[in-house]
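A.B. asks: need coordinates for the following:
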Amino acid sequence: MPDRLLLPFGGSAPSAHQLGKAHLGGKGANLAEMAGIGLPVPPGFVIPTPLCALYYDAGGRLPDALKAKLAEGLAHIEALVGMEFGSATNPLLVSVRSGARVSMPGMMDTVLNLGLNDVTVEGLASRSANPRFAWDSYRRFIQMYSDVVLGLDHYLFEDALEIMKDDRGASLDTDLTAEDLKALVGQYQAIVLKTRGEEFPQDPLEQLEGAVAAVFGSWRSERAAVYRRLNDIPESWGTAVTVQAMVFGNMGETSATGVAFTRDPATGDRRIYGEYLINAQGEDVVAGIRTPHYLTLSAREAAGARGQSMEEAMPAVFAELAEMFERLETHYRDCQDIEFTVQEGKLWLLQTRSGKRTAKAALKMACDMVDEGLIEADEAVLRVDPAVLDQLLHPTLDPAAPRDIIAVGLPASPGAASGAIVLDSETAAERAGRGEDVILVRVETSPEDIAGMHAARGILTARGGMTSHAAVVARGMGRPCVSGAGGISIDMEARTLKIGSKSFREGEIVTLDGASGEVMLGRVATVEPELSGDFARLMGWADQHRRMKVRANAETPEDCRTAVRFGAEGVGLARTEHMFFGAERIVHVRAMILSADESGRRAALEKLLPAQRADFAEIFRIMEGRPVTIRLLDPPLHEFLPSREAEMAEVAEATGLALGAVRRRVAELHESNPMLGHRGCRLLITFPEITEMQARAIFEAALEAGGGVEPEIMVPLVATARELELVKSVIERTAAEVFAEKGKTIPYTIGTMIELPRAALRAGEIAEHAGFFSFGTNDLTQTTLGISRDDAARFLGAYVDAGIYPRDPFVSLDTDGVGELIGLAAERGRGTRAGLKLGICGEHGGDPATIQFCETQGLDYVSCSPWRVPIARLAAAQAALHKA
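C.D. replies: Predicted coordinates:
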């Protein structure tokens, strides 16, 4: 148990922010730091993250020692605000919020207005000239506490509220009187009694203990688990709990609440960006329950929006807020996402954190802050999450393409996406899992929608603003989002979306433009991105700092050109089998496989030779002297043969063989476990004529291309040094023959793919015959873990949730197991051959965490999908900077 169960902030309490976010959580650390520099922060205390683990170790119970300490924390707050927790005349109310070390917006639970009961509500009402807010706060508290702590469906309370509004002819919550709200409180309490068989708890300390436990409990909620899995956040981190004095934005027309960013999180422009609501509490803005107003006059005018901006309605408070923004950004040297409340004209800051932003905004902010002298270039490189670059590497809508605009909302998260309308998260996840592009359409999103939002290509909501849950989460995920499209309605029973007088069925295709807020019917053409400006500048800084080279896995001309455009420094894996499936080639491949003897195979391979040679020559020309690693034929032969009777008949006709002979050969080649069967070097040793043809094609193409081409020929799936020695001898003999025929030579290197545990263990012997090792981490992960990548999706999610693996080992390298084999192979290989070139070419090569590991192992390069090359370049630079 930690030495200090509670860490107070505010007043003369010593600042605890130096303990860091790992101990205090992001929210708690930032609140303590803001209080320490004299900003107006309501006082409170933090229950640190180690208590979260203790809560779960105790079977979901708060430690008794913590319960005893809560009174001390409350006394600290009471002394600073001059109110008493549970007082009938001057009651202190508190908020109870979660706070993980990294921001998880909306994923965990919060309870506001805690401390209200049938007695303290009267005391709260007496403190204000507008007693309505006390009853409004009480009914909100009952609903929130019942949902978060007691586990009741919040729709029970929403239905009661809507009935009350209908009875009173009220369009908004704010139209209800104090008496209306008092009656609603009675109805809410009756709902609790009927549903639970118990009265709503009246003891404030019991309420506090229940809320703290519920916040800890929400760390393992389904939505939080999904968010952690999507963002690689370990469950072991846990969450802190922050208890803080309540301030009220719903005390009348001089009170307000809002959310703001110090810079535009969509574009990166240096301007105040945010929204507020007068006479409201924070959830009204964050959850999108009411459509908020802009903070600045310029933003309101640009949007042509109704309602006063905060700059107009509360000019003095706005000026103070703007000054706070400047102080916070200068202090933290980053764009801040700030929650604030104005209580009867006094400004309070409730939270600050680094603002989530789009990739475009992240690049612009980083570059601008370097120009402003706020940060150095190396910090700019470290500040941009490599994964967000993916948002910039895909097409946007063609401005010249026709658009059938059916609705317009707020441009909440930029980018463009087309897909089928789906009206709930479960359907979105299900249809996306079948490979469909879907657009999730909701009245408003909530944290429970996290899985559907991740599955969708884009998100459309009827309600909410630019800082609503949908907007913030979509920007963090890189999903286009249009929010607050007020002209749309959803009929869940009929499964239709209605826009004006028109209805659209679930499944119809729409396109979202998150940059303009437009919703269009059908698919709209796109254009390729421009990788210049801030992108090019940041990548230039990254390239100055990184040590490892970045190559691409590519074998088609299109992929090679994309790789070069994205800054690849070579091809790390050209899979030759991918070149065999063209209609004019597969006939010859099948003829080779079906041949009864070597002469027949050689005749078929001779017909394949020109196509292979042309493929390699084109790759060499595009890569312009950059290194190209070509893997010899890897998959088992049966993959090239048909499995259906009709296709077998076509093969028989094309090859001139009897159908029965084709059937027999297909049956002969069938393997029970082909991944571990007759493939890779085993195939090349059995049929050396395949090696001869491919080696001849490589050398002839390299001589034809000229210009400093130095091919790297990779032998797949070796387990022993003898296997590599045998295949290498065939390659070298073929090279000598080609060079003699052409009268000239080129340098070349022969190496191998390390993808079997035995190869890693015997790397010292294998290195005697290898000029390079390329770690094929896809198969090395399968063979080390004994898990089929094709079948693992059925259970790996549960494994990650259970903490067996911190993340999917086929997405991010298992550094403890597979990584140890890589480290061992690198050490033993270089022990035999100093300067042995080492790379990684599995799909892990584009994963930033894996790249960090590769830097620690001293690998020379990583190779990944062409579309992930910029991600790898930035991640490699960050790995080098962290190592330094």
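A.B. asks: CA atoms for contacts and neighbours, from now on please.
C.D. replies: OK.
A.B. asks: which elements pack onto the helix ranked longest in the chain?
C.D. replies: When the chain is parsed with DSSP state H, its longest helix is helix 598-623. Other elements packing on helix 598-623 under the criterion 3 or more C-alpha pairs under 8 Å, 6 or more residues apart in numbering; DSSP states H and E are helix 557-565, helix 583-594, helix 688-705.
A.B. asks: CSV for the ones you listed, including distance to Asp378?
C.D. replies: Formatted as CSV, the helices and strands packed on helix 598-623 follow (distance: least, C-alpha to C-alpha, whole Å):
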stretch, distance to Asp378
helix 557-565, 24
helix 583-594, 49
helix 688-705, 39
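A.B. asks: okay, now Glu253: neighbour count?
C.D. replies: 17 (other C-alpha atoms under 10 Å).
A.B. asks: isn't it right up against Ile278?
C.D. replies: Yes. Counting by C-alpha atoms under 8 Å, Glu253 does reach Ile278; the two are 6.1 Å apart.
A.B. asks: would you list every one of the strands in the stretch 151-300 of the chain?
C.D. replies: For the stretch 151-300 of the chain, the strands defined by DSSP state E, counting those that start in this stretch occupy 240-245, 256-261, 273-278, 293-294.
A.B. asks: give the full set of residues in contact with the closest residue in space to Val192 that isn't next to it in sequence.
C.D. replies: Excluding the flanking residues, the one nearest Val192 by C-alpha to C-alpha, 6 or more residues apart in numbering is Phe200, at 6.2 Å. Shown in contact with Phe200 (C-alpha atoms under 8 Å, 6 or more residues apart in numbering): Ile142, Gln189, Val192, Leu193.
A.B. asks: next, the structure of the following sequence, for comparison with the previous one:
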Amino acid sequence: MSTGKSIYFFARGQTDGRADMKNLLGGKGANLAEMTNLDIPVPPGFTITTEVCTAFYANGRRWPEGLDEEIRRNMARLEQVTGRRFGDPEKPLLVSVRSGARVSMPGMMDTILNLGLNDRTVQGLARQADERFAYDSYRRFVQMYGNVVLHVSSEEYEKLIEEVKERKGVELDTQLTAADWKELVGRFKALIQQRTGQPFPEEPEEQLFGAINAVFDSWNNPRAIRYREINKIPGDWGTAVNVQTMVFGNLGETSGTGVAFTRDPSTGKNVFYGEYLMNAQGEDVVAGIRTPQPIRTLQEAQPQAYQQLEEIRQKLEAHYRDMMDIEFTIQDGELFMLQCRSGKRTALAAVTIAVDMVKEGLIDKETAIRRVDPEQVEQLLHPMVDPGQELEVLTKGLPASPGAAVGRIVLTADDAEDWADRGERVVLVRTETSPEDIGGMNVAEGILTARGGMTSHAAVVARGMGKCCVAGAGEVRVDTTARQISVNGRVLKEGDWITLNGTTGEVYPGQAKLVEPELSGAFGELMAWADELRTLGVRTNADTPHDAEVARRFGAEGIGLCRTEHMFFGENRIVAVREMILADDEESRRKALAKLLPYQRDDFYGILKVMEGLPVTIRLLDPPLHEFLPHEEEAVDEVARETGKSPAEVRAKVESLKEFNPMLGHRGCRLGVTYPEIYEMQVQAIFEAATRLAKEGLSIHPEVMIPLVGTPEELSFLRERVEKVAREVMEKAGVQVPYKVGTMIEVPRAALVADRIAEGAEFFSFGTNDLTQMTFGFSRDDAGVFLEDYRKKGILRSDPFQTLDQEGVGQLVQMGLERGRKTRPDLKVGICGEHGGDPASVKFCHRTGLDYVSCSPYRVPVARLAAAQARVEERGTPRGDVCRALEPGGRGRDPPPGRHRRGHRGPRRAPAAGPEPHRPLPLPPGEDAVVLGQLRGAVLPLLRVRGRGGRLSLSYDAGRHRLPRGGAAPRPPGGRARGRPGPLGRRPAPGRGAGPPGGAERPGPPLLPGPTGRTGRKPGPRLPGATGHGLGGGGALRPGVCPGRRRVAAHARGATLVQAE
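C.D. replies: Prediction:
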């Protein structure tokens, strides 16, 4: 393992870890160490690293050599610190064993409390406290261990508890006596012996090793896998294991346990928010079995502990500069912190907290932008319950996660998934949720629980997913056998409609009316900051004036894709479309098209008017004609009646239009070439609408887009006809409208010959849906059958139709961009596939140098924020954050000595003359690294080197820095200045130098000396794991001046990448 250390200890004055070691220690372990360093009361313990977990799986579920001895050594340290001994019958040391991934996965992995208890040590615990507490703790341990490690269902233990309560005539666990718990311990052990054939382990070390194994195993339990899939968490990260001294919240009425957030995780308000239970252990609060008390009442029950907790709240938030989720236990009035982590929050809370913390001076605007997940933003845009309507309130619970949900009642997670697969909207109603319900919660519109509080499993997971949730609605009775719920005698069946109001906690029968939310306040401020930063434009895909209006309200800067075929399906239009398709000659087709013309003109008029002053890209007809004709016999007869044709003629036409592979068939520009009159009608409609609006005094900017072009000749043929019709319409109207003609790049051949296609195109729009389909050879409509298996088996990291494949499809995009701009420097380039609203794809588009992305209206704010984040990432790591690039695969250590943290722009002073000391910096494919160097006395900013599948892009930012005087550096191979945009971002339009402001463009010297101290002579050692672009036969890194305002591209030929000391 790379660290050479498997275990990190934490205790006051002897803590090994810290907060920035999350990749190694997991979030829980890193933060336990950090709180200990902050002198916050934390029970001592140790963390087994995530590297041990990955080694465990790599070794066939066997521990790395020597781990058992290292665990024993750290248990001995724990004994020394606590004054207790593991397995001692008089003063036993008891521990908890918990998981801890690098990101929070609430409830998905396993926990075991009170480990170390057996028939001997329980007596020692009883002598220190009381017998009832000791045997309650013992039965909890046997129950947890039996379930998690020995795989005996928890329901079987609960059934035994219910039997004893029924026999004793009591309702609550707290009413059972020491003798009752003692009896249940024996019955639990007998159950385990019966189910497993083995006795319950009495030896504490055997218990500990079994628990550690079980936590490692829980990384790949079904619910953890499902959670990772939903949240796009890599499966190879592994989990850490935290072994920590037990403190007890169930010692009596002066003890308790709770979960709290330093701010409200639902609204983001700066109020202390949380819940607690007295005389309980930690799992009791989040399990939802008992409804806890709000944190404010702790001030009366335990004023000293509450005051200390309030101080810790302030201390943690000031230190982490984030809203934190904390877990605590009070043992006989003494407070202990068991965990802190960045709190899960709703989209509303994420935005509110980020903006408020900027105003409070805790973070800057760039950090605020980075803090909000773009995917979350969409949740703020969806409807909420209309407050103006009168609604019957069925019941009321706790508003655990805001928003609104309307759906049919389902009572199990499996049913939720089944109903959702059929296209039904569902609300999952449960007595309480458990981690096993994760799949059903993911597909549900909302979640309603009868038990549990604001920090229950349902509430925490729903907030993380952005789902509406009402928890703790105590009047609800769930009957899974009868498939119904009842509220005060009123019965609702499975499948009945129900509405949840996550803002008020109210539940309504039926389908309530929903309204659009207001997009102002903190959300408006955050988006304004994003717009100040981003350089990538954001347009929308819209086919109706309503869609265009919504998108413009959400900040769209134009329309990047208006699909004209969607307009053809209107009630009165489809008949004319079918007449056109069934026509036998051009004259008949033109007659049918003449009927469509006014409809198309009105459509374009409405859309262009809404987007006044902004560009509107209108794609001419794309899908194959057979999509407009029916295939069922009954529908064929109806079409025959509508069009005056015989059923036989309609059937013959349908048959003649059938294609074996219609997505590669007679569609797009091929229709325009075969039937030019179709495109002519559409262009006429566009310009008749545009000239009418121009006469009304509006500024209109139509862009006509030819789809599916694969050859320059196709574009040339159709462009001539577009220009001819546009000219005729504008001459007739007596008004000129500025317009552009361009094409979609969605056929791989088009990217390869983009330099020639650009001769006839004023803009490119990458249709990444079809480009992905044709590049992979996947049918988008059929790939779902196997793509899920590909993801599960690690063949594909994500669905390429959702997140752009940067290594393959992305290379075609980059190639098309470069070749197109080589011919036409002012070429405007964007993408208009589904990828335009995917944050990872948006960031790729920024880095590649596109002008804009286009996405659905509700994704526009997502793309705006993602574009701003791309710009922030390009500008370097913000102040206060650790250097992420220097640790392969993730985040996590301070900059090397000699480099200041702010901006990571290299050494503060120029080094002495002569070659700089250097060391190889290996770059595995798929990882990022940095090279920091010197540019003849001027500080060189960050040079990023990005490897993907053995290919490298290299770039550094020369903006704001004076280039050296005198002596031009050797040009890159090929004899001319050239460059490849790297991950630092966009290459601006050619023709603008990277030299000093106001000065001449001046190339710089070699970045670092080559292996021989010279440049361009002798090959250096090969870069491990990298071949292909940027590597070849000799020389060191050379900076070549790249066309553009700020970029200088570095070219490597056979160089070892080095980092200056």
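A.B. asks: hmm, what's the outermost residue in the second structure?
C.D. replies: Ser646 (54.0 Å; C-alpha atoms, centre = their mean).
A.B. asks: please name the nearest non-neighbouring residue to it.
C.D. replies: Ala640 (5.3 Å).
A.B. asks: so which of the strands of the stretch 151-300 of the first structure gets nearest His331 of the first structure?
C.D. replies: Of all the strands of the stretch 151-300 of the first structure, it is strand 256-261 that lies closest to His331 of the first structure, at 14.7 Å by C-alpha to C-alpha.
A.B. asks: helices and strands around that closest one, which ones?
C.D. replies: Using 3+ C-alpha pairs under 8 Å, 6+ apart, strand 256-261 of the first structure sits against strand 273-278, helix 282-286, strand 336-343.
A.B. asks: now it against strand 336-343, angle please.
C.D. replies: 170 degrees (axes from the mean of the first three to the mean of the last three C-alpha atoms, to 10 degrees).
A.B. asks: mean per-residue distance, strand 256-261 of the first structure versus the second structure.
C.D. replies: Strand 256-261 of the first structure: mean distance to aligned residues in the second structure after superposition is 0.4 Å, counting by mean C-alpha distance after the TM-score superposition for the first structure.
A.B. asks: any idea how far that strand is from the chain center?
C.D. replies: Taking C-alpha atoms, centre = their mean, to the nearest Å, the mean C-alpha location of strand 256-261 of the first structure is offset from the chain mean by 25 Å.
A.B. asks: what does that strand rub up against?
C.D. replies: 248-250, 272-282, 285-286, 335-343, 355, 467.
A.B. asks: just give me how far stretch 697-713 of the first structure sits from the chain centre.
C.D. replies: 40 Å.
A.B. asks: sorry, wrong one. I was asking about stretch 349-368 of the second structure.
C.D. replies: With C-alpha atoms, centre = their mean as the basis, stretch 349-368 of the second structure stands 20 Å off its chain's centre.
A.B. asks: swap in stretch 669-678 of the second structure?
C.D. replies: 41 Å.
A.B. asks: which residues in the first structure does that stretch align to?
C.D. replies: Counting by TM-score structural alignment, stretch 669-678 of the second structure lines up with residues 681-690 of the first structure.
A.B. asks: in that stretch, what's buried?
C.D. replies: Residues of stretch 681-690 of the first structure classed as buried by neighbour count (16 or more other C-alpha atoms under 10 Å): Cys681, Arg682, Leu683, Leu684, Ile685, Pro688, Glu689, Ile690.
A.B. asks: could I get those as CSV with distance to Glu765 of the first structure?
C.D. replies: Formatted as CSV, those follow (distance: C-alpha to C-alpha, whole Å):
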residue, distance to Glu765 of the first structure
Cys681, 17
Arg682, 18
Leu683, 22
Leu684, 20
Ile685, 19
Pro688, 23
Glu689, 26
Ile690, 25
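A.B. asks: quick one: contacts for Val81 of the second structure?
C.D. replies: Contacts of Val81 of the second structure (C-alpha under 8 Å, 6+ apart): Ala11, Pro44.
A.B. asks: let's go with 10 Å and repeat that
C.D. replies: Ala11, Arg12, Gln14, Pro44, Gly45, Met75 (C-alpha atoms under 10 Å, 6 or more residues apart in numbering).
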